[in-house]
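Engineer: this one's structure only:
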């Protein structure tokens, strides 16, 4: 570890908070006036807010008006558009206005007056905007949204955690401690008071060791966590509900539908996320433009794929596609959580270069990153270094090395600055005697760094947004959301050849196996048991297929996509749920019919045509009810492992009270409620009534051992001759349970399945 040097603290250059912002303005549905005004004072970041002095006044104005017409088109979502690529640099010439902010003589005097005080006190001043930037990058794709500056002041975040027993307690003491404190919580400070800002056209990297609060801060700034204290403002105004419509969040994991192509993924997202005032042609043009800008045109028609299961685009392309989805709405502020996580060095650098391009287009970009390589670190404009939920440094990234050198921790030559900073604020975890000594040294060093930062000043540059930003909660109307989700789900199901083939194989093979085992059942006394067995097995087979199919599809494929899209407000939950449900109907109906048809005629069940179709109706109804029950389990279960552990237990209980293993007249009164909750009860009773009503059976020569002369004898033996025992009543109960379970799953989805707050 680098030891503190005795270098004296020297003056740090004050970055002039004036700059030229070359950004777009409001889109057609966000016609806005932006005025830069009332630049705030220099302020000292400390545990107690302090007040500075001096007022800065800059004025700039940008306006935009445009209109779009809405048209419809039946073009394929994967079809390459017959569009000529145009020079994107000139697309928005009429819509972009530079916001030139120049300091007045008075302001220059005020700025210069701050420096001497800092020199006298030895305080280190960090300015607002770095004027020594590289030559401006002119992006092909510029944002039409207004340039926004995000600021936060005295921001804190606390969570309530259960109280844990001391580690030296015995197991019995721990149990008693937990029982005593079961309902007690203790507060933990995740983020201590901190302030900062990010300007349009710049990239802010939030760095720190694990547990420093990086992701928590990112989620708070992105308004994904709201239980905080402190002020968050955009262009000088407090953040409102409209903020999320002008910002975008790219999560760490690239959650995408593997069976769609890159172009289809973006077009479906465009249909869901862009307003109806934008025509189909304009939406397609935007998709193509973004693919061009992010280098996705070469893989536009390639399936996204699923890592570890099916081949698809590369890891870097997956990350760029995730970013492209969020860029469709032309956000003014882009948040990214660990965008280089899981990528090799070359791919990570390529992705970061893309992100920097996006920022240079007029957006404010905020990202978390753990320990970047030096070539990536050099790309950042601003650095926010966190340790123990506190700020260790905030300012221009290129000046962080100088800052730490001045407080006694110079970076060794030929050493990655990012590694150096992380080493400085990371505490040893070793439990050895030497490790404990190092831990104390690390603790002293970290506290020194954090305490020194309290004396550092920040000079933000703020514009004032005069008009409130108003935007619809959802861009597409409900019917558009429903049809797009349904169409996308259909395509995803049809292209999932592995799942489709496995279902087909399973149903055909099992049907043939059952048919061969019970081939052409006769009408003697022994055939009654065989027929009962065939009927109940058909119900079990299709129910298990439906339940575990629901679990696999939602928990393994769709849940992460749903959480990401819900977090981005792409659709209403009702539109998603109904669209998903409709898209699944063909499979739920087709496979029971296929299975039932093979089994029915091979086993020689009741030969009446009407009985055959009722048999299929019962089987399909049972599959629908079971699939709905499976959906309830899927939305409740936190993981596939948990669901597959619970589902067999639940199915076993329901089957035990289904009517085959125990006669309803013998069920204990305190368990009879399970009988009425069991879908197997209604399915099996309907099957028995349909199969045996009006049937006759052969008796042996000795009539004394003839148990079943007619089908009514079988029905009575099963205690299914009650006044309410009727095929159509049983079907009605199955459909009622189908609707109840569907509604229950929907309510759970609405109120409990939400993006996690970190």
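Structural biologist: Cool, got the structure. In this text, all values refer to a predicted model and were calculated from it rather than measured experimentally.
Engineer: alpha carbons only for contacts and neighbour counts from here, please
Structural biologist: OK.
Engineer: secondary structure element for residue 151?
Structural biologist: strand 150-162 (DSSP states H and E).
Engineer: tilt between the next helix or strand after that strand and strand 150-162?
Structural biologist: Next helix or strand after strand 150-162 toward the C-terminus (DSSP H and E): helix 171-180. Following axes from the mean of the first three to the mean of the last three C-alpha atoms, to 10 degrees, one obtains 120 degrees for the angle between helix 171-180 and strand 150-162.
Engineer: which strands or helices does the strand holding residue 151 pack on?
Structural biologist: The contact analysis (3 or more C-alpha pairs under 8 Å, 6 or more residues apart in numbering; DSSP states H and E) places strand 150-162 against strand 185-198, strand 228-234.
Engineer: okay, now the one to match up with it:
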């Protein structure tokens, strides 16, 4: 570490030494550069589009570390001491890092609970919330506290203007009182009047002790900053100094002309001589003292509570989720006049649909929020479990409603010839289908964690569901070894088979004296409404997943999986695999 305590101490927040950023296929994002940023300064990172402004910002804060070179934050190596350094860093990327369904107060309150030390009293949290809102001028008259209007703390984030949302994102970061604040193009969505108020509030923050590094492409922003770092095309550092000296340095009349000068990069580089920095004298920040590790249980509690609040506040989406079992259950009841194998199949597939559709967008839609919280202190396991808990609660309600519709419809409308043939046992069926739906929820979460945007996820969802339908043993018989093995990796097969077993087991264990367990789906010589030729058989037998003739020929594996316990075990194994895949996908999104 380049520290020499015998020399005169200099108040530096950031020092970068020879940092370079390279991407695959030899693409250079950032040429070798060194720079120092003083404590309590307000610095603008500028340059033409694609020059590496955001890349440099992410190299300095650890979101996308430099390929080579060293970055020091308050005298500590960013890479070697990241777990310690990261909590002195605030970072607001271009995308909002706040949930639109929550109120401003709830947004800040949950952020405080997840970031501040365990046991921080509510009174202190409220003080911090009021302080950051005041520092960002969000408690003033013009921010929504006029006569007859709601206080901004009571407004939902989605009701705010773009400028207000950006300030709330910054407020989330300021709750932990970071010594350095990184902002990626915060003024882009703002109008000129809002920009003036916004940048003045940032300047005040810098004067109060927070070092601010802001990516911007707006020349007028230079009127508010202390220093400007200007990058040329291909990531070359071409200027670092006072904002009012940049036009003089490039011998032009306006900052706009500086941008046009970047076309002659070789001449620009030749005329730029970086100032010599005292790179040996960094100041250790006393705020970097270690604190107790965050409690996983506390984090899980607040993550789950926040997520539940988000789902409950999203009224339209919640209503659609609750209507799904009613609509699908109603259609099944309308299409089928008897309780057949097709009903069992569609019930199992519906449980899978509930799980996948509920969860497919839940991670990808909040990816900027996840990545920022992960950079700070978010535990991947608590994050996954918090999602699974709330989504499972929703799935449980859906399954209960759906099974109730199927149960009562076919019980009330049971045909005379088979009065005992309807869905049973009720609660065991609910429990099994709930397990299937929870496992399907993990499939949806995996898709949501793997892909980078919602459009890709929703494109893949039907592709994911089709094998569940085709390999369940109902649409077509599983009569080859390869197809049978493929079916082992689908919930459609285990869900349909396990649910069919429940129906058979009920009749086998009950005192009902009947040979009719289930009416065959296609049997021209069997049941007809007007001419009863009663030939009914067990549900599992109709599926034909363990055809004895095919087993004898060695085409199918046979009875190794031919019991309910093995069905349940198979579902649990698939769930565990999905959980691991989610964990791996989220781990790959880590910054350092």
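Structural biologist: Right, received. Where do you want to start? Predicted, not measured: the structure shown is a model, and the values here were computed from it.
Engineer: returning to that earlier point: just say which of the helices and strands packed on strand 150-162 of the first structure is most tucked in.
Structural biologist: When you average the neighbours per residue for each of these (mean count of other C-alpha atoms under 10 Å), strand 185-198 leads with a mean of 18.
Engineer: give me the range in the second structure that the helix or strand following it lines up against.
Structural biologist: Sequence-wise, the next helix or strand downstream of strand 185-198 of the first structure (DSSP H and E) is strand 203-207. Using TM-score structural alignment, strand 203-207 of the first structure lines up with residues 42-46 of the second structure.
Engineer: now the residue nearest to residue 17 of the second structure when sequence neighbours are not counted: how far from residue 68 of the second structure?
Structural biologist: Of all residues not flanking residue 17 of the second structure in the chain, residue 34 sits nearest, at 4.5 Å (C-alpha to C-alpha, 6 or more residues apart in numbering). From residue 34 of the second structure across to residue 68 of the second structure, the span is 12 Å (C-alpha to C-alpha, to the nearest Å).
Engineer: if we compare the helices and strands packed on strand 150-162 of the first structure, which one ends up closest to residue 592 of the first structure?
Structural biologist: Smallest distance to residue 592 of the first structure across these (C-alpha to C-alpha): 50.7 Å, for strand 185-198.
Engineer: okay, angle between the closest one and strand 203-207 too, please.
Structural biologist: 150 degrees.
Engineer: in which helix or strand would I find the counterpart of residue 583 of the second structure in the first structure?
Structural biologist: Aligning on TM-score structural alignment places residue 583 of the second structure opposite residue 746 in the first structure. Here residue 746 of the first structure sits within helix 727-751, counting by DSSP H and E.
Engineer: which parts of that helix are buried?
Structural biologist: For helix 727-751 of the first structure, the neighbour count (16 or more other C-alpha atoms under 10 Å) marks 727, 730-731, 733-735, 737-739, 741-742, 744-747, 749 as buried.
Engineer: and if you look at stretch 269-286 of the second structure?
Structural biologist: Quick answer for stretch 269-286 of the second structure (16+ other C-alpha under 10 Å): 279-285.
Engineer: picking that back up, any chance of the helices and strands packed on strand 150-162 of the first structure in a markdown table, with distance to residue 284 of the first structure too?
Structural biologist: Shown next, in a markdown table, are those (distance: least, C-alpha to C-alpha, whole Å):
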| stretch | distance to residue 284 of the first structure |
| --- | --- |
| strand 185-198 | 31 |
| strand 228-234 | 31 |
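Engineer: got any residues that touch both of residue 34 and residue 68 of the second structure?
Structural biologist: Common contacts of residue 34 of the second structure and residue 68 (C-alpha atoms under 8 Å, 6 or more residues apart in numbering): 18-19.
Engineer: how distant is stretch 581-592 of the second structure from the center of its chain?
Structural biologist: Relative to its parent chain, stretch 581-592 of the second structure has a centroid offset of 11 Å by C-alpha atoms, centre = their mean, to the nearest Å.
Engineer: hmm, back to that, quick check, nearest of the buried residues of stretch 269-286 of the second structure to residue 460 of the second structure?
Structural biologist: residue 285 (48.0 Å).
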